[in-house]
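Undergrad: just need the structure, nothing else, for what follows:
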Amino acid sequence: MADKIQQPPKWYSVPPEAIAQQLGVDPGKGLSADEVHQRQQKYGPNILKARRKEPGWYAFLRQYRDFMQIILVGAALLSLVITREAGTTVVLLGLTVFNAVLGLRGEAKAEASLAALEKMMKNITRVRRDGRAVEIESEGLVPGDIVLMEAGNRVPADGRLFVAANLEIEEAALTGESVASPKNTESIPRPEVPLGDRHNMAFMNTSVTRGRGEMIVTATGMETEMGHIADLLNRTRSDKTPLQKQLDRLTIIIAGMAGIAFVLMVILGLNRGDSFDTIFVAGIALAIAAIPTGLPAVVTTMYSMGTRALASLGAIVKRLPSVETLGSVSAICSDKTGTLTLNKMTAREFSIPGQNRFRVTGEGYGTQGTMELSTGMTEKQPWQKGTLSYTTEGKLLSAGGARIDLDPILLPMALCADARLDNGTLIGDPTEGALIVLAEKGGISVDGARDMYPRIAEVPFDSDYKFMATFHAMTNEDGKPVVRCFVKGAPDVLIARSSSYWMPGGGVLPAIEENRPLALKENDRMAEGGGTGDGGRPP
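TA: Purely as a prediction, here's the structure:
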């Protein structure tokens, strides 16, 4: 191991061989156990450091930054000094403690929930060490480790790719791009390259959606790009919420009016010859009655109700006032859709050019939904989800009758894709996710179809020819064994390559210059509307 590892400023411009030499690692063997131990001592664990946890006493005192709390404490101390009556002082101070405890209790519940989630979200990574591929917790990664990745994995650290086989990584959380970024191993000989254009790098907490790859870890923990963002967040000072500022102004106004009334009472009482102690106690009582002492408790209770409502929807709020801040947002400005959305592709419309258009219901990667006719011939509704797709004989069932049999169109969506669903979670490319979900909504069991018609060969997607093809052993209408090819890709490319096309109920028709524009125009219409439209054609 080298005595000192000096990180070059631009990993993307350095060839993988030079990086491996500089980090003292053989990509074919990986680091040894001794080297890993030494580097863990030097670089520390591969985790993002949270903001320094504030002590309990400080969190308690923070509850007294509220003006209402300050006024109550001031009134309690003033009452004790002037009247020497401890009862009123204890009641007022007890009220402030009650308000503070309510706030701390809500924050403690949120922090406990976050801690429980962190324990559940252990990230396991495959690495090559001592010449063997082993699985470890991502926390144990060090610079120089060789990480092995495939579709469905989360990138555990920043690294330079030296193997990329049809590799695509979704980087929406980092760059805001909703479309997965294709990766390669070529060096980029430019001094400055934007983060989203570093196609030979992989970044911490992004997701592999397609293919496989291997990388040399170049940065871990707070030295990663995600670590830089976490550091900025940790150093950001939180300001008071709009409601807190309004309550502060209201408190000052009420306190000012109560103070003026108190002064007037003292002046009028002294003019009438009343004792100062009697006037002061009455003035304090008037001031306390004028100040809404229960307002902090009411506001804290409302905050707690808001956090419980958000928690029921899967959102955990750590600080109670953040609920009101979120409700005060009137506009969010962003330059990337992936920054705000869930990055879940969903097919919204299904079209048969020249015949019918169907609106697809459902959200995200849930398979609950139907295809409802939006325009076209009403007697040709597609068969609805819920019809049993497969029999024990291994044959597809169609609804028959006047309904359109969409199996020949939906089946390629299930077979010509690498993505898969795992309890509602997509593993793979988001666009393929939209296709397999559409097939499920149409009644095709994706897993059942893949078991019934296993893939025997494939042509992986490539940006040069813009399509993907898979080959499956099937039987034709006469029951004879055949190998069928299913293709998906850019509509203009597939239409240009096609010599025939299939229409529901119409059989196979020749693709000629007169009917090609029909599909192209329909594709352009859907593209202009911002929807997602996809089709498949069996040969």
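Undergrad: from here on, just use CA atoms for contacts and neighbour counts.
TA: Will do.
Undergrad: can I assume residue 122 is in contact with residue 140?
TA: No - look at residue 122 against residue 140 with C-alpha atoms under 8 Å: they stay out of range, at 11.7 Å.
Undergrad: more neighbours, the two?
TA: residue 140 (18 against 11; other C-alpha atoms under 10 Å).
Undergrad: so what's that one up against?
TA: Contacts of residue 140 were listed using C-alpha atoms under 8 Å, 6 or more residues apart in numbering, and they are 40, 45-46.
Undergrad: so which of the residues you listed are in helices?
TA: When DSSP state H defines the helices, the subset of the contacts of residue 140 inside them is residue 40.
Undergrad: what comes up buried for stretch 166-180?
TA: 166-174, 176-180 (16 or more other C-alpha atoms under 10 Å).
Undergrad: tell me where the stretch 301-450 of the chain has strands.
TA: In order along the chain, the stretch 301-450 of the chain carries the following strands (DSSP state E, counting those that start in this stretch): 349-352, 356-360, 371-375, 420-422, 425-427.
Undergrad: also this sequence, please, to line up against the first:
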Amino acid sequence: MMDWHQRSAAAALDALRTSADGLTGAEARRRLTEHGPNVLREGKRRTALGMLAGQFTDFMILVLLGAAVISGLIGDVVDTIAIIAIVVLNAVIGFVQEYRAERAMEALKAMAAPTATVLREGTTSVVPAAEIVPGDIVLLEAGRIAPADLRLLEAALLRLAEAPLTGESVPVEKTIAPLPEAALAVGDRKNMAFKGTTVTYGRGRGVVVATGMDTEFGRIATLLQEAEEVKTPLQRRLARFGQRLSLAVLAICAVVFAAGLARGEPPLLIFLTAVSLAVAAIPEALPAVVTISLALGARKLVGKKALVRKLPAVETLGSVTYICSDKTGTLTINRMRVEEWYCDGAVERAPASGGPWDELLLAMALSNDAGPDAAGTIVGDPTEAALYLAARDAGVEKPKEEPQFARAAELPFDSERKCMTTLHRHPAGGFISFTKGAVEAVLERSTEVLTSAGPREVRRHELIEVSERMAADGLRVLAVGLRRWAVLPASVSSESVERDLTLLGFVGIMDPPREEAREAVATCRAAGIVPVMITGDHALTARAIARRLGILDDDGAAVMTGPELAALPLEAFEERVRQVRVYARVAPEQKLKIVTALQDQGEFVAMTGDGVNDAPALKRADIGVAMGVTGTDVAKESSAMILLD
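TA: Sure, this is the predicted structure:
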């Protein structure tokens, strides 16, 4: 992987031998021939006939087929028909399950953008995404899917949802400045846009640095194709049983045949007797009994909202020793929520009323672009939606307040200022502005703090300590301030508006744990199953969530980040894997590495997840469990079981 995020925009253009006006048509065609289409290529697919033939390669099945042939030769037609019927039924069930599992790559390909807007020879045109080549200049706008991996050249309030790659639902604010650190996780490469991610806000422009299987999305496709499904404990035990039984039967038949010959019995008669004994000793009904038992178990699980896609998974559930779970959407509710407040000199778990609290709640409701859609669902940026709901739950509703506080102007958020401001007409006359953003950004623009006793001076060190303690709990902390105006300033700019603010307080936001998740973790631990959290989120947030769920306590269990994991050889990691309970900022191939390391240590691993980034590990685990409501089609097609609720 090239270090595109470390290069400046100009250096990236030079390295790709292109310009800000894009490639010429002739050069684009030449590069398309050189690099190939911008599509996810499937490995050599097994044909339906190949899959069906593969069902007859199991040792126990071969033994049964041998028994059927011998039964036919000695004239026992009933046994022959019964054995063949059982083998064919078993093969059909196995074929159907394997054929369905092959659809994961098709689901992955369906997530690609069909077309892209490019700049070629200075002219904008829409082309099929498959014809995008390295060096193309791609234009991005809200609602579009990035058609390839891009080094951004321009980012105007640009945010992209990178959940397919990182599993994290909060859109990422993009910049164009080069990033100095080499080993950055995908979610931290903020000057890049990746294939398959969606623009949620703003617009941008980028140069294509990778297409097709060379993209981050392509790497997941490769992992998905290369990930080997492991046999379940039951399948392994049945295979061993079949081998041992066959050897025992052959040995007994040999003894019977030798004894008969020693007694002077006719060779043909004693041979047929030995063969009949062998056929009788083979438990031809065993595959059918196992299949029916597993099917009954699968039927019971459906009643508990768990759909079994692969029958052996029913038995595997009882053998699991480790559960590796994705965080966002699995252990958490996948929705940002205000969890903590700081106002009027105190940190609270719920808002109060009166004085600065009323101003803070009003600011949260009005300085906000989130709102209800036709169905009443709050839509918009996840952070703004959380503020909107928190204010509404406290009795301050945006639709009721907006007519009195009509918005007059605004300064949108950008990553350099790290804040946003809206200006509103005040019903008592004049105007009021609300500014919200990063704590440091709002503090340096504030001259006083509002309390119930009136304004007081800003004690910066004290306030920073409060925000750091909130952040240590895994919260994303925002500061909110206001300013009153008799008339609007002549120029609505950051320099004129975002200064001399009155600080109202802080709000701490996070995607909180599900209520039922803590109980589930406790049940697992009581049953001797070790829960492990794997997330693309930051280590601080992951640690806080893990503590609240009971996954992480003070027993010496470790937290490991993706860069730390990448630096460890598999052998060294396997020595530590049983001590780690939380993995943060990990890539899809690292999730696969974690599952493999645990399996190499003799553990039976369940993997739960809902995103594209979870698919390779879901496929490799002893049992992969996908989320039915929030799960992507790729995750579902890679799993052995789907949780319907």
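Undergrad: picking that back up, could the buried residues of stretch 166-180 of the first structure go into JSON lines alongside distance to residue 359 of the first structure and secondary structure?
TA: Shown next, in JSON lines, are those (distance: C-alpha to C-alpha, whole Å; DSSP: H, G, I helix; E, B strand; the rest coil):
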{"residue": "166", "distance to residue 359 of the first structure": "33", "secondary structure": "strand"}
{"residue": "167", "distance to residue 359 of the first structure": "33", "secondary structure": "strand"}
{"residue": "168", "distance to residue 359 of the first structure": "30", "secondary structure": "strand"}
{"residue": "169", "distance to residue 359 of the first structure": "30", "secondary structure": "strand"}
{"residue": "170", "distance to residue 359 of the first structure": "28", "secondary structure": "strand"}
{"residue": "171", "distance to residue 359 of the first structure": "30", "secondary structure": "coil"}
{"residue": "172", "distance to residue 359 of the first structure": "27", "secondary structure": "helix"}
{"residue": "173", "distance to residue 359 of the first structure": "30", "secondary structure": "helix"}
{"residue": "174", "distance to residue 359 of the first structure": "33", "secondary structure": "helix"}
{"residue": "176", "distance to residue 359 of the first structure": "28", "secondary structure": "coil"}
{"residue": "177", "distance to residue 359 of the first structure": "26", "secondary structure": "coil"}
{"residue": "178", "distance to residue 359 of the first structure": "23", "secondary structure": "coil"}
{"residue": "179", "distance to residue 359 of the first structure": "23", "secondary structure": "coil"}
{"residue": "180", "distance to residue 359 of the first structure": "26", "secondary structure": "coil"}
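Undergrad: make CSV from those and add distance to residue 498 of the first structure to it.
TA: Output for these, formatted as CSV (distance: C-alpha to C-alpha, whole Å):
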residue, distance to residue 498 of the first structure
166, 25
167, 28
168, 28
169, 31
170, 31
171, 34
172, 35
173, 38
174, 39
176, 36
177, 32
178, 30
179, 27
180, 28
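Undergrad: looking at these, which is nearest residue 307 of the first structure?
TA: residue 173 (24.4 Å; C-alpha to C-alpha).
Undergrad: distance of the closest one relative to residue 95 of the first structure?
TA: When distance is defined by C-alpha to C-alpha, to the nearest Å, residue 173 of the first structure is 44 Å away from residue 95 of the first structure.
Undergrad: with residue 11 of the first structure instead?
TA: Counting by C-alpha to C-alpha, the separation of residue 11 of the first structure from residue 95 of the first structure is 59 Å.
Undergrad: and if you look at residue 246 of the first structure?
TA: Between residue 246 of the first structure and residue 95 of the first structure the distance, using C-alpha to C-alpha, works out to 21 Å.
Undergrad: what of residue 336 of the first structure?
TA: Computed as C-alpha to C-alpha, the residue 336 of the first structure to residue 95 of the first structure distance reads 47 Å.
Undergrad: the two: which has the busier surroundings?
TA: For residue 336 of the first structure versus residue 95, neighbours defined as other C-alpha under 10 Å are more numerous around residue 95 (19 against 13).
Undergrad: the more buried one -> the second structure?
TA: Structural alignment places residue 95 of the first structure opposite residue 86 in the second structure (criterion: TM-score structural alignment).
Undergrad: state the helix or strand in which its match lies.
TA: Here residue 86 of the second structure, judged by DSSP states H and E, is contained in helix 77-101.
Undergrad: helices or strands next to the top helix by length along the second structure in the packing?
TA: If each helix of the second structure is counted by residues according to DSSP H, the longest one is helix 233-263. The contact analysis (3 or more C-alpha pairs under 8 Å, 6 or more residues apart in numbering; DSSP states H and E) places helix 233-263 of the second structure against helix 59-73, helix 267-281, helix 313-316.
Undergrad: between these, which one is closest to residue 571 of the second structure.
TA: Closest approach to residue 571 of the second structure among these (C-alpha to C-alpha): helix 313-316, 26.3 Å.
Undergrad: packing partners for the closest one?
TA: On a contact count with 3+ C-alpha pairs under 8 Å, 6+ apart, helix 313-316 of the second structure meets helix 233-263, helix 286-303.
Undergrad: which of the ones you listed sits closest to residue 625 of the second structure?
TA: helix 286-303 (13.0 Å).
Undergrad: buried ones in the closest one?
TA: If you call a residue buried by 16+ other C-alpha under 10 Å, then helix 286-303 of the second structure has these buried ones: 287-288, 291, 294-295, 297-298, 301.
Undergrad: mind putting those residues in TSV, distance to residue 353 of the second structure included?
TA: Listed next are the buried residues of helix 286-303 of the second structure as TSV, based on distance: C-alpha to C-alpha, whole Å:
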residue	distance to residue 353 of the second structure
287	68
288	68
291	63
294	58
295	58
297	54
298	53
301	48
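Undergrad: which residue lines up with residue 35 of the second structure in the first structure?
TA: For residue 35 of the second structure, the aligned residue in the first structure is residue 43 (criterion: TM-score structural alignment).
Undergrad: right, and residue 343 of the first structure touches residue 178 too?
TA: Yes - in this structure residue 343 of the first structure lies within contact range of residue 178 using C-alpha under 8 Å: 5.8 Å.
Undergrad: quickly list what's touching both of these two.
TA: Each of residue 172 lies in contact with both residue 343 of the first structure and residue 178 under the rule C-alpha under 8 Å, 6+ apart.
Undergrad: gap between the residue of the second structure most remote from its centre and residue 250 of the second structure?
TA: Of all residues in the second structure, residue 264 sits farthest from the chain's C-alpha centroid, using C-alpha atoms, centre = their mean; the distance is 72.0 Å. Going from residue 264 of the second structure to residue 250 of the second structure by C-alpha to C-alpha gives 21 Å.
Undergrad: return the member of the contacts of residue 140 of the first structure nearest to residue 350 of the first structure.
TA: Top of the list for closeness to residue 350 of the first structure, among the contacts of residue 140 of the first structure and by C-alpha to C-alpha, is residue 46 at 45.3 Å.
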